[in-house]
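> predicted model and sequence follow; I will ask about them next.
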Amino acid sequence: MSRAPEDPLLACVESFFRDYLQRLRGASAHTVRAYRDTLRLLFIYLADTKDSTVANLRLNDLHVDAVAAFLTQLESDRANSIATRNCRRAAIRSFCKHLIRVDLPHAEQYQRILALPAKKCQQNLATYLEAAEVHAILDQPDCRTVLGQRDMGYAVSL
């Protein structure tokens, strides 16, 4: 089944990865893979909610309510952390910024997706060693040997 020319979702996805991420933004291979995985999960989710296939998705299937439900589903069904959810949100935002550039008639639809807020997640405070613990570590290397002097150098520089 061929894609309808008036709804270039697949062409937009291709230009997002080829032109926007790699050429314009110079994204790393890791970023490209993470964004690819996010869009794959999003499109599978959208197709499942419509009882359709990914090949039948259209640009207007990508709307704020669907994306918000997808982000909620990541946490509830897939047990993703809030940080992972926010990373997936960032990938979707990047895709929507590209869509605004290439699909101007639907810019308002994509702007609403961009307005979805990140969820606050608890940041772990750094823990520090007590003075006695630092002394215990620094007492370990045997400074009479070359390797001990090396180890002391490493320990002191940390």
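Now that the structure is in, tell me what you want to look at.
> switch to C-alpha atoms for all contacts and neighbour counts from now on
Fine.
> name the residues that touch stretch 16-25?
Here stretch 16-25 makes contact (C-alpha atoms under 8 Å, 6 or more residues apart in numbering) with 27-28, 32, 95, 98.
> try 10 Å this time
Residues outside stretch 16-25 that contact it (C-alpha atoms under 10 Å, 6 or more residues apart in numbering): 10, 12-15, 26-29, 31-33, 35-36, 94-99, 101-102.
> restricted to buried residues, select the residues you listed in PyMOL.
Selection of buried members from the contacts of stretch 16-25 for PyMOL, criterion 16 or more other C-alpha atoms under 10 Å:
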select buried, resi 12+13+15+32+35+94+95+96+97+98+99
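> in helices only, show me the contacts of stretch 16-25.
10, 12-15, 29, 31-33, 35-36, 94-99, 101-102 (DSSP state H).
> and the residue nearest the centre of the chain, what is it in contact with?
By C-alpha atoms, centre = their mean, the mean C-alpha position of the chain lies nearest to Cys87, the distance being 3.0 Å. For Cys87, the contacting residues are 34-35, 38, 81, 93, 118, by C-alpha under 10 Å, 6+ apart.
> and here's the other structure:
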Amino acid sequence: MDHEERARLPQELAHAANSFERYLVAERGRSAHTVRAYRGDVDALLIHALAEGVTTLAGLDLSLLRRWLGEQSAAGLARATLARRAATVRSFTAWALREELVEVDPALRLRAPKRDQTLPAVLQQQQIQRLMDALAVRAGEGEATAIRDHAMVELLYATGIRVGELAGADIDALNRERRALTVLGKGNKERVVPYGVPAARAVETWLSLGRPALAKPDSGPALFLGKRGARIDQRAVRTVVEHVFGQLGDTSATGPHTLRHSAATHLLDGGADLRAVQEILGHSSLATTQLYTHVSVERLRESYKQAHPRA
């Protein structure tokens, strides 16, 4: 939504949207990305309400909310997007009720289509090995960014952390003796994740050879740096990962989240406890982690079909 559309909102609606945004930041500790998504959804709802002649929060009712989602469904929006927007609206109206801006919550009975239960992309362990070997060869040539890329990808796979958690990590978050990294996850929840010997070696090489070559006086404590010496941003990490996936040649996987999915699946394949994997990934709900058991079952089924004479 552009600024002109937002400026059209009546004062009461605009004030509510602004206050909800501040609540998400100050009290819920949501990331900037999440806040933008929530605010965009709320603005879209309120613009729709205005088009129907509603100028106050009290004018929001269940039928209006359903019509709003129905229009988006008819326009072809994905079920995952509709589910997220319905969740945003429920959060917004529940907040408005607590703030006594409305007398009843119109979204209590609002439902949206369930998300498509698509299995996440997962690399095979042989693919991971080839990927890491190629990165190690490049890093061995001594270029600072190649050393950094090797360390970042090793750490992403070793820990299963999110790209934002990697980009936000500082040097002192590393416990190099215990091979553990402290990260700040969703909802500002801190957790400690272990990593193995290959990742430790790659990180040590980065800290001793790569980072000093990129660091500037104002680089600060960031663990990973961009070409200009500032803290690396998430887009740069995604670009690195997508590039190395492209060089792999036998996968359509894209983005750092594939490394997270792969780490979780390989942990479970190796016999790790589901609760332990939940802790490592920083999932608030065990149900989210259980998706990876479905991935493992599918892999087992494929292996069975290929190997069993009476499959």
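Nice, I can see it. These numbers were taken from a predicted model, which means no experiment stands behind them.
> quick one: TM-score?
The pair, once superposed, lands on a TM-score of 0.66 when counted by TM-score structural alignment, normalised by the length of structure 1; 133 aligned residues with a C-alpha RMSD of 3.5 Å.
> now the strands for structure 1?
With DSSP state E as the definition, structure 1 shows no strands.
> can you give me the helices for it?
Under DSSP H, structure 1 gives helices at 9-15, 29-49, 64-76, 82-102, 107-114, 131-138, 146-157.
> the residue nearest to the centre of structure 1 matches what in structure 2?
By TM-score structural alignment, Cys87 of structure 1 lines up with Arg84 in structure 2.
> how near is its match to His3 of structure 2?
Distance of Arg84 of structure 2 to His3 of structure 2, computed by C-alpha to C-alpha, to the nearest Å: 23 Å.
> alignment lookup: Pro194 of structure 2 to structure 1.
Counting by TM-score structural alignment, Pro194 of structure 2 has no partner.
> sorry, wrong one. I was asking about Glu298 of structure 2.
For Glu298 of structure 2, no residue is aligned by TM-score structural alignment.
> what is the neighbour count of Glu298 of structure 2?
13 (other C-alpha atoms under 10 Å).
> buried residues in the helix or strand containing it?
Element membership of Glu298 of structure 2, judged by DSSP states H and E, is helix 286-307. For helix 286-307 of structure 2, a neighbour-count test (16+ other C-alpha under 10 Å) marks 289, 291-292, 295-296, 299 as buried.
> for the residues you listed, work out which two are farthest apart.
Maximum pairwise distance in those, criterion C-alpha to C-alpha, is 16.4 Å, between Thr289 and Arg299.
> ok, now which ones touch Leu116 of structure 1?
So Leu116 of structure 1 contacts 64-65, 67-68, 71, 89, 93 (C-alpha under 10 Å, 6+ apart).
> swap the cut-off to 7 Å and go again
Not one residue lies near Leu116 of structure 1 by C-alpha atoms under 7 Å, 6 or more residues apart in numbering.
> and Asn80 of structure 1, by the same measure?
Applying C-alpha under 7 Å, 6+ apart to Asn80 of structure 1 gives the contacts Leu74.
> give me the distance from stretch 21-41 of structure 1 to the chain's centre.
The chain centroid and the centroid of stretch 21-41 of structure 1 are separated by 9 Å, computed with C-alpha atoms, centre = their mean, to the nearest Å.
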